[in-house]
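> What follows is a predicted structure for the sequence shown.
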Amino acid sequence: MPGGQAGNVLYHQRHPLDSFFAPRNVAMIGATDTAGSIGRTVLWNLISSPFGGTVFPVNFKHHSVLGIKAYHKVKDIPEKLDLAIIATPAQGVPELMRECVEVGIKNAIIISSGFKDRGEEGVRLEKQILEEARRGKMRLVGPNSLGVMCPPSGLNATCARHTAQPGNVAFISQSAAVTSTVLDWSLSENVGFSAVVAVGSMLDVGWGELISYFGSDQQTKSIVVYMETLNDVRSFLSAAREVSLNKPLIVLKAGTQNGRHSALSHTGTLTGRDDVFEAAFRRCGVLRVNRISELFDLAEVLAKQPRPRGRRLTIITNTGAAGILATDALTALKGELAPLPESIIQQLNESLPTHWSKSNPIDIMGDASPQRYAKALEIALKNPESDGAMVILAAHPESAPNETAEALKEVVKNIRVPVLASWMGRSDAVEGTASLNRFGIPTFPYPDTAARMFCHMWRYNENLHNLYETPVAIPDTIKDEVAGRAEVEAIIAAARKDNRTTLSEIESKHILEAYHIPTIPAQLAVTLEEALQCADGISYPVSIMAHIRGNIRSAEYCGEKNNLLDERALRTAYLDIAESISNQIGKENFLGVTVQPSTFWEGIELIIGSSVDPQFGPILMFGSGGKLVESYNDRAITLPPLNTTLARRMVERTRIFGALANNKICGGVDLEELERLLVRFSRLVVEQRWIKEIDINPVLASPEGLVALHARMVLHDPSVAEENLPQLAIRPYPTHYLEQWFAKDKTSVIIRPIRPEDEPLVVKYHETLSERSVYFRYLHMLSLNQRIEHDRLTKICFIDYDREIALVIDYEDPETKEHQILGIGRLSKVYGTNEAEFAILISDNQQGRGYGKELLLRLIQIGRDEKLDKIIGYIHPENMDMQRVCERVGFKRRYSMEEGLIEVWIAL
C-alpha cells in the first residue's frame, strides 16, 4: 500500500455556535419601549451595534418598538432567523421556545431569570425549555444570562450598559454582575475582547463547548474564565487539556473554601473541595488566579510575551526599595533571582556608575538616564542564567519615564525571554506606559504585581512541561492489562453478596497483590487461640489489628498493636483490643484480629489512598503516613489515571519528598519504583469502580523496597446501581480496544490505543516512512526533524480519548523483545459535529500485509461504539491503494473540486 493513507482534516462546516457570535437575522423577543427595562436595553444594544445583521423585535402588544416594526409572534417574521434572544417573564419562556423550534431557529439566548433559583417551579420550567431545545436541536445560552458580545463583529446581544472594545481575549463568565463590572473596567483599562459570554445557568451550552470554540477561533489569543460551579467536569477537562497547549486558559474560581465531606477513610477526611479543583486545573494545564485583575493582566502578558523557561528573574531598578518589594513578591511565590555570572557583572561595571548594586536586583541609581536603562537591559538579556527581566522606574526628579520607554523599544526586539515593566507613579508614567504597551511590554503600576505575574508565567509553563514530559513505559502494562482482574472481581462480588461495604484487611491486601502492589500478608484469627496459632506459624514479632464489623477504622478505637515479641505480649494485646472495642462500640462488633509479621527495618511511612469527590469522581491522594497522618496534613491530590511522569509530579508536591529523595535518610528510596506503584494503584482505582475508598496506610518506604503494611477498602452501597457509579473526570486508557491480531503472513501483533509512553517508538516509526508516504498522509511535505519534535509528538501521543482514538500496531521482536510500531490509525472527532475524520499510515516496509485494512475496520467499529454519525477522510488522487481499501470496506467517494482531493465517507 504505497504511501499509505488518508490525509489531514479538510472538513468545512459552519459550527453550531457560530450564530451566537455572527448571526445574520436576530429575533428580539420581549423588545419594549419601556425605559430602563431589559427588553429595551438589549434591543437598543442590538440596533446600535454594527454586526451586519437585521433585528426583528417581537412584542405581542405593539406594532413597533423604538420606531422599528415589531411582530406579534416569531412565526410572523418573514425572514429565516439565526438567533432568538428571549427577555420575557420566566413562565412564558417554554412556549416561546416551542415557537422558535417550529420556525427552525437553531440558537437562543435566554436572558430571563426566575428559574431553578426560584425553587421547584423554576426547575420544572427549565426541564420544559430543555425538552423543546432538544426536540428542535437548538443550542441555548442561559437562562439568567447577561447575553453574548462579539466586539470584532460588532455584535452586542446583551443587557450591559457598554459595548467592549475589540481585542483578542475571550471572556466567559458565570456571573452577570461580574461580567458587567469587568466590561466597565475594561473601558478604563483599554482591554479588548474577541468575545464575552455570560453563561448564566448553563442549561445547555457550557464550559467545555465554549472553551473548545474559542480554542479554534483565530481572533482569540487567550481565554479567561470566571467560574462559580462546574457541572460537566469531563467536558471541561477535555476541552481545557486540548486548548491549553496552544492558548493560555486562565480561571478565577469563586467559592474556594475547603469543604469536608463525609468519608470513611483517611483519604476522604484529608481532601477538600478546593484541593480537588486545584488538582483538576493543574492536570489540564489551566492557570488559576485569585484576583479579577490577574485574569486580564495574565491574559495580556501571555499573549504578548514568550513563556519563561524557568523561575529566575532579573530585576533592573532605579531604587532599592522597589527592588526589595519585587524580590519579596517573587520569592514568596517560589520564584528566584537570577544569578549574575562574572562576565555579566563585568559588562555592567563598564556601563553603570561605580556604586551600582553589583548584584540582582540591578540598582542602576536614581539618576538613571534612558540610555543607562537600555544598556542595563541589553546586558541582562544576554545572561544565560536568567529566564526573564523586569524593569522598574520609580518617580524621581531626574527620571524620564517617557524617554526611557522609547529607549527600551530597540532592546526588546526579538527577545527570547519575557520582559515586564513597572512604571511607578501614574501621572508621570502615563505616556511611557502607553509606549511600552504599544510595542509589547506589559506594564504594571506596582513592582510586586509585576513579580507575581512573572511567577504565574513560569508556573504555567512548568506545569505544561510537566504534564507533557514523556513518561517511562512500565513493562507489565501492555500484556498484563487484565492481570488479577478476575480474582479482584470475585472478592468484591462475594462482599456485595454478603451485603458488606467494608473489605477485610486480608481481602484488601489480596486486591493490592493482584495489582502488583507488595504487601505484608495477613491472616484472620477469630479467637485468641487462632491468633496464637497464626503467630506461631509466622514467627514473632507480630502485629495485630482488630477486625471490626461495619465501616469503622479500627485504629480509631485502639485497634492496633505492633511489635509483639512473644505469646504473652500477644495475649495481653488481644485482650486489650477486645475490651477496648467492646466498651466503645459493642462486643458484637469485634470479629477477631488479623495477624501479620512486624517490620523492624528503618523506613519512611507513607499513605496512598483514593476517595470519591462529588464533582470529579475518584481522586488519588499521596503523602506522609502513619498514625499522625491527619496531624501532618502533608498530601498531594490528583486525578486518575496516572503515568510515571504524573506520579512523580504528585510525589514532588509533598513535603515528605525531600526525605524520600535524600540518600542520607534511611539509605534512600527507589523513587522510580514508587512511581510505578502509584501507576498500578491508579489502574486499580480506574478499573475497580465498585471500590469507593482505599487507604493504604502506612506504606513503608525503605532501601529494601516498598511494602503496604495495612490496607482498607470500602465499597459503594449495594443500593447503588452500576450505571450510577461515579465516573472518572478524565477518560482512562481504553483497554477494551487492545487485542492481539495476526497479519496475512501470520505475524503476531498487538493492536492497541496509543499512549504517552509511546513517544520514543513513534520517533523510530517515523524513520521508516518515505517522503511519498509522508506526503500522501499529510498532503504536504514534513521533514523527519519536524515530525519528531517533542511538541508535535505531544499532540500525537498525549491524546484525549474522549476526542480521538489512535490505534498503533505494536510488534514485539521474539528474540530481542524490543517493540516496534508498524502503523498508526487515527480517528478524530470533527469539532462541532458528531462526525470524525480518519487517517492511517503504515511503515513502507510493512505495506501490503493487511495492516491498513485492519486498522480501518477497527476505526469504523470504534466510530460505532462511540455513537458517531459518519466517518470521513480525504485522500490524494494518486493514492489508489487507499482508495481501493476504503471502497472494499464500504466507503463512498467523490472528487472534491474545492480541495482537489478524493473525499470518502461512510455512514454509521
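It's in.
> CA only for contacts and neighbour counts going forward, please
Noted.
> buried set for the longest helix belonging to the chain?
Secondary structure of the chain read by DSSP state H shows that its longest helix is helix 447-467. Using 16 or more other Cα atoms under 10 Å as the test for burial, helix 447-467 gives 447-464, 466-467.
> Stretch 557-565 now?
Buried residues in stretch 557-565, counted by 16+ other Cα under 10 Å: 557, 559, 560, 561, 562, 563, 564.
> Turn these into CSV, including distance to residue 806 and secondary structure.
Shown next, in CSV, are the buried residues of stretch 557-565 (distance: Cα to Cα, whole Å; DSSP: H, G, I helix; E, B strand; the rest coil):
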residue, distance to residue 806, secondary structure
557, 52, helix
559, 50, coil
560, 50, strand
561, 52, strand
562, 51, strand
563, 52, strand
564, 55, strand
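> Output these as JSON lines; include the columns distance to residue 133.
Written out in JSON lines, the entries for the buried residues of stretch 557-565 read as follows (distance: Cα to Cα, whole Å):
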{"residue": "557", "distance to residue 133": "56"}
{"residue": "559", "distance to residue 133": "58"}
{"residue": "560", "distance to residue 133": "59"}
{"residue": "561", "distance to residue 133": "63"}
{"residue": "562", "distance to residue 133": "63"}
{"residue": "563", "distance to residue 133": "67"}
{"residue": "564", "distance to residue 133": "69"}
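> before we move on, the earlier item: give me the contact list for the longest helix of the chain.
245, 282-283, 285-287, 294, 297-298, 301-302, 307-311, 322-323, 325-330, 333-335, 388, 390, 392, 420-422, 424, 443-444, 645-646, 649 (Cα atoms under 8 Å, 6 or more residues apart in numbering).
> Would you map the strands across the stretch 1-150 of the chain?
Secondary structure of the stretch 1-150 of the chain (DSSP state E, counting those that start in this stretch): strands at 25-29, 54-58, 64-65, 68-69, 83-86, 107-110, 139-141, 147-150.
> let's bring in a second one:
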Amino acid sequence: MKRLKNTDPAHDVLGYERQPLDAIFNPETVAVVGATERPGSVGRTVMWNLISNPFGGTVFPVNPKRANVLGIKAYPSIAEVPERVDLAVIVSPAPTVPGVVRECVEAGVRGAIIISAGFRETGPEGEALERRVLEEARRGRMRIIGPNCLGVMNPGTGLNATFAAGMARPGSVAFLSQSGALMTAILDMSFQENVGFSSFVSVGSMLDVGWGDLIYYLGGDPKTRSIVVYMESVGDARSFLSAAREVALTKPIIVIKAGRTEQAARAAASHTGSLTGSDEVIDAAFRRSGVLRVERISDLFNMAEVLSKQPRPRGPRLTVVTNAGGPGVLATDALIRSGGHLAELSQETLQSLDGLLPAAWSHGNPIDVLGDADPERYARTLEAAARDPESDGMLVILTPQDMTEPTATAEALTPYARGTGKPVLASWMGGQQVAAGVSILNGAGIPTFDYPDTAARTFTSMWRYTYNLRSIYETPELAADDETIDREAAAEIIREAREAGRTLLTEYESKRLLAAYGIPTVETRVARSPDEAAAHAARIGYPVVLKLHSETITHKTDVGGVRLNLQNEEEVRRAYREMEASVGEGFDGATVQPMVSLEGYELIIGSSPDPQFGPVVLFGSGGQLVEVYRDRALALPPLTTTLARRTMERTRIYEALKGVRGRAPVDLGALEKLFVRFSHLVAEQPWIREMDVNPLLASPERLLALDARVVLHPPETPEKELPRTAIRPYPNQYVWREELPDGTRITIRPIRPEDEPLMVKFHESLSPESVYMRYFHMMNLPQRTAHERLTRICFIDYAREMALVAERRNPATKEREIMGVARLSRPAGLSEEAEFSMLISDKYQRRGLGTLMLRRLLEVGRAEGIRRVTADILFENRPMQKICRKLGFSLRRDTEDMVMKAELDLLQPVS
C-alpha cells in the first residue's frame, strides 16, 4: 500500500507503504502449515481455496509427512520454503502452534492466520498455550489473526485464506466477525442478495490483531467504504475506541453486539473466552466512538448500503410521502418509537402542496398524495417537501393500487437521489408488480425497503449516527482552568487513606476530594464528642444535620447515622449520644453540616469500573429512591462539556432541569462543567474504585454536593492492574511552565478540544510563507480554520499522537493565545515510530520557541516508548533544519520528493 504524501494532520491517510497487516491481506507468498489431501480436512480446504482463487502469489504447502499436496511440492518446515513467506496459514493441531510460530519468526514471516482451535476457549491450558504463541510472535514483528478462526478473504485480489465453501464477491463492505459460523451463513446469503465485500475477516479469539488494528487498516483501504462488525467481546477497548473514533468520521462502522441480555453475555463469554461488561456501558462506548449499533443482522448491511448511498440527515425530522394512509401510520409509529420525529410542514410548504395535490390530501405529515397519484404528482410533491427547512429527510412509500405506476414513479424519483441534500429512502410495497421499480431506485442510489416501518427505523439510525459523531467533535467549553484544580491535594487524601490500610474514605475526606476538583460541597466539620458537635453547630448556625463519621461503614442511613433538622445545642448533644449508642463499633464521631433546604432537584453523579472499559461515569435522578427510579445515563470519562450535555439529555430529569411549570431552570452550563470536572477526577485518580455524589442538589441558585461516598481499590492491588480509562485522559504530566530567552513566560501543554477558538486566532497570525513551509502548499485561511479540519487537529487521541501547544497570557487583554503547535504522530501499526511537524506563529519565530517545543516533544516521544522520529522538511526551510541538527537529527537530501529527510534515534540523548 503506497503511502500518500500528506503533511496536514487533519487529513491523515491511514495507508502506509507495507503496513504490517499487508502481509495478511496482500501477501505475495503464502505457506499453509498443516496442508493435507485428506478429504473433508481443514488443511485440504484451505489449500484448495488458495490455489483455486488466484491472488497473484505463490502457495507453499508445509507438511513433513508428504512430498506434495494437491500436486504442489510440499516442504517439511517453513524454514525450507525456498522463498521468503509473507503469510503463514496455520492449521496444525494447537499444541504444535507455538513451535510453528517460532519457526515462522526465525524465517522472517510477517503475518499469520491461526485457524487451529483448542486455545482459550478450552480453559486455562488453552490460555497458557496462547501466551506461548504470543511470546514467540513478539520475538519478531509478526502479526497474528486468530486463533480459532475461519480465516481471511480479500475478494478484490482473489485471496481466499479460509476454509469456507466459496469465495465472496468483490464489493465495498468490509465484514469482520467473531463467529466463523455466522460468517459462512452471511457468505451464503451474500450470493443470493448480490452483496460484495472488500474484506471478509474472521477474527477468532483476537490473540494479537484486534478490532482496533483491523479498523485502522480498513480505514486506509480505498476499496472499503463501510465496515460492518459482528462482535461478541470488545478485546482491547482503548485500541477499538481509538480506531473507531478516527475512522468513523469518513467511513461508517456498523456493529451488531451479541450479549445484550445477561444470559447471552454469559454465552458469549463462554464462546470467546473473554469478559463481557454491562450492555449499557457498551452502548456508551459506541456512542463515544461514533459507532452505529444495530440489533438485527439484516440491519448491518441495510445501514452499510444506506450510509454509502445517501447523505446523513442533519436532524431527526422525517417527511413521509405516501399514496396510502395505513403505511404512513406504520412508518410514523416506527419513527417515533425509535426516537425520530415527524417534520412539521412550514406554511410555505403547505401552500405549495395545496397547489399540487387534490383537495383531499392529508394537509399534514405524512403527506398522503392519494391512491391515484401518478409519477409526476409523486415527483413534484417530493421536490416541494424536500425544500422545507424543517425537514431532515424523506421517505417515499408506494403501494400498488390499480392506477399506480410503480416503475414510472421510480424513474420520476431518480433525479432526487442526491439532489435534495437530504437522505431519500423508499418503500415500494409488494412483490412482482413493484420489482422493476425497486431495481431502478436501488440503481439510482435510493435505498428501498419492503416495509415502511423498517425504512423509518433506518432513518432514525442514520440520525443517531450523525448525532453521535456530532457529539464527539462539537467544540466544547473549557470546564475549568488548570489553576482551579488541585490534583496533588486530591492524590494526598487518597494516599493517606491507603497508607492507613483503608478502602473507604470518610464523608469529610470525600468532600475534600470533590473540593480539590472545584465541585462545591456543603460545609462539613468533624466532631469527636457531643461538646465538639455543639461547638461546631454554634459556629455553623442552626438548624444543622449530624451524620455518622466512620472509616468502615459505607451507608449511614442503614445504621441510623443521619439526624436532620437539629434546632439547638440540646438536640445536637442528644443526637450525637444516640447515634454513638446505636451505631456502636465503627463510630468514629459525627460530621456537623448546615441543614440545607432541598428546594431544587436531587441528582446523582457517580462512577464504577467496568471489566472491559474501566471507569464509567453516571448521571441521573438522585435521592433515596435512586435504585427504584433508575433514571440514569452512562458515559466514558473523561468528558467534554458537549459530551456531558449529551449524557444528561438521555435522562428524564433533564427536561425538568430546563424548567417546568413555572420553575426557573437550573444553570445547565454550570452543571455540565461540574460533571466534566467529576469525570476528570475519576480519570486522573486511578485508585478510586467507586464514587457517588448523592444527592447533588441542583437549583436555579446553586449546585451543591450534600453527600459523597468514595471507595478505593484494595491497598494490595498492583498499580499496573488498576483499571484504566478506555479513552486516555488529558496527559497533565506533559505540562511545562517555561521562559523564553527574552523573558516571555509561556506554558507548553498538550492540545485539547477546547482549543479550537484559539487555533482559529493562531492561524490568523500566520504569514503565507509560514503556511507554505508547514504544509508544502498554499492553504487559505477559511480552509485552515474550517471546523471539520480543526476537529481533527484539536480532538486528538493521546494514545496515538501528541500535539503540544505553546501558549501565553496576552499582557494587554489577559486572554490566552497560542504561539506554536508541535505534533508527534504514529502511523497505524508502527507503534515505535513517529513523525513530527511544527508550526510557529510569525511573531514568535527566531526567539527559541521552536527549539524548546521540539525538545519537549522528543521528551514526550521517549516517555511514550517511541524509538525513531522522522520529518520531511522543505529544502528552503533552513531554520527548521537548523533546529533539527541542534537536537541531534541526521538530515539527508531527497531530490525525488524535494525535501530534507530528518531522522532521530530517541535512544540517543538529546543535546
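Alright, I've got the coordinates. Values in this document were obtained by computation on a predicted structure and should not be read as measured data.
> thinking again about what came up before, most tightly packed of the strands of the stretch 1-150 of structure 1?
strand 83-86 (a mean of 28; mean count of other Cα atoms under 10 Å).
> Tell me roughly how far that strand lies from structure 2 on average.
Once fitted to structure 2, strand 83-86 of structure 1 is off its aligned match by 0.7 Å on average (mean Cα distance after the TM-score superposition for structure 1).
> give me the stretch of structure 2 that that strand matches.
Strand 83-86 of structure 1 corresponds to residues 87-90 in structure 2, going by TM-score structural alignment.
> Can you tell me what sits against the matching stretch?
23-24, 27, 29-34, 97, 104, 109-116, 161.
> Can you name the helix or strand that residue 609 of structure 2 falls in?
Element membership for residue 609 of structure 2, per DSSP states H and E: strand 601-610.
> Contacts only, for the residue nearest to residue 662 of structure 1 when sequence neighbours are not counted.
Distances taken as Cα to Cα, 6 or more residues apart in numbering place residue 668 nearest to residue 662 of structure 1, at 5.8 Å, with adjacent residues excluded. Under the criterion of Cα under 8 Å, 6+ apart, the contact list for residue 668 of structure 1 reads 660, 661, 662, 702, 703.
> repeat for residue 408 of structure 2
Contacts of residue 408 of structure 2 (Cα under 8 Å, 6+ apart): 375, 437.
> Shouldn't it be within a helix?
Yes: using DSSP: H, G, I helix; E, B strand; the rest coil, the assignment for residue 408 of structure 2 is a helix.
> quick one: what's aligned to it in structure 1?
Using TM-score structural alignment, residue 408 of structure 2 sits opposite residue 403 in structure 1.
> Same check on residue 467 of structure 2?
Aligned partner of residue 467 of structure 2 by TM-score structural alignment: residue 462.
> residue contacts, residue 344 of structure 2?
So residue 344 of structure 2 contacts 364, 365, 390, 391 (Cα under 8 Å, 6+ apart).
> from the residues you listed, which single one is nearest residue 531 of structure 2?
residue 390 (67.0 Å; Cα to Cα).
> The closest one - how many residues pack around it?
Other residues within reach of residue 390 of structure 2 by the criterion other Cα atoms under 10 Å amount to 18.
> Settle this for me: residue 78 of structure 2 is touching residue 107, isn't it.
Yes: with contact defined as Cα atoms under 8 Å, residue 78 of structure 2 counts as touching residue 107 (7.0 Å).
> Neighbour count: these two, which is higher?
residue 78 (27 against 18).
> Map the more buried one onto structure 1.
The alignment partner of residue 78 of structure 2 in structure 1, by TM-score structural alignment, is residue 74.
> same question, residue 452 of structure 2
Using TM-score structural alignment, residue 452 of structure 2 pairs with residue 447 in structure 1.
> And residue 279 of structure 2, by the same measure?
Here residue 279 of structure 2 is matched to residue 274 in structure 1, going by TM-score structural alignment.
> what's the burial count for its match?
Residue 274 of structure 1 has 16 nearby residues by other Cα under 10 Å.
> By how much does the helix or strand it falls within deviate from structure 2 on average?
Using DSSP H and E, residue 274 of structure 1 sits within helix 273-283. For helix 273-283 of structure 1, the mean deviation from structure 2 after alignment is 1.1 Å (mean Cα distance after the TM-score superposition for structure 1).
> distance between stretch 600-618 of structure 2 and the chain's centre?
18 Å (Cα atoms, centre = their mean, to the nearest Å).
> Give me the range in structure 1 that it lines up against.
Using TM-score structural alignment, stretch 600-618 of structure 2 pairs with 603-621 in structure 1.
> residues of that stretch that come out buried?
Buried, per 16+ other Cα under 10 Å, within stretch 603-621 of structure 1: 603-613, 615-621.
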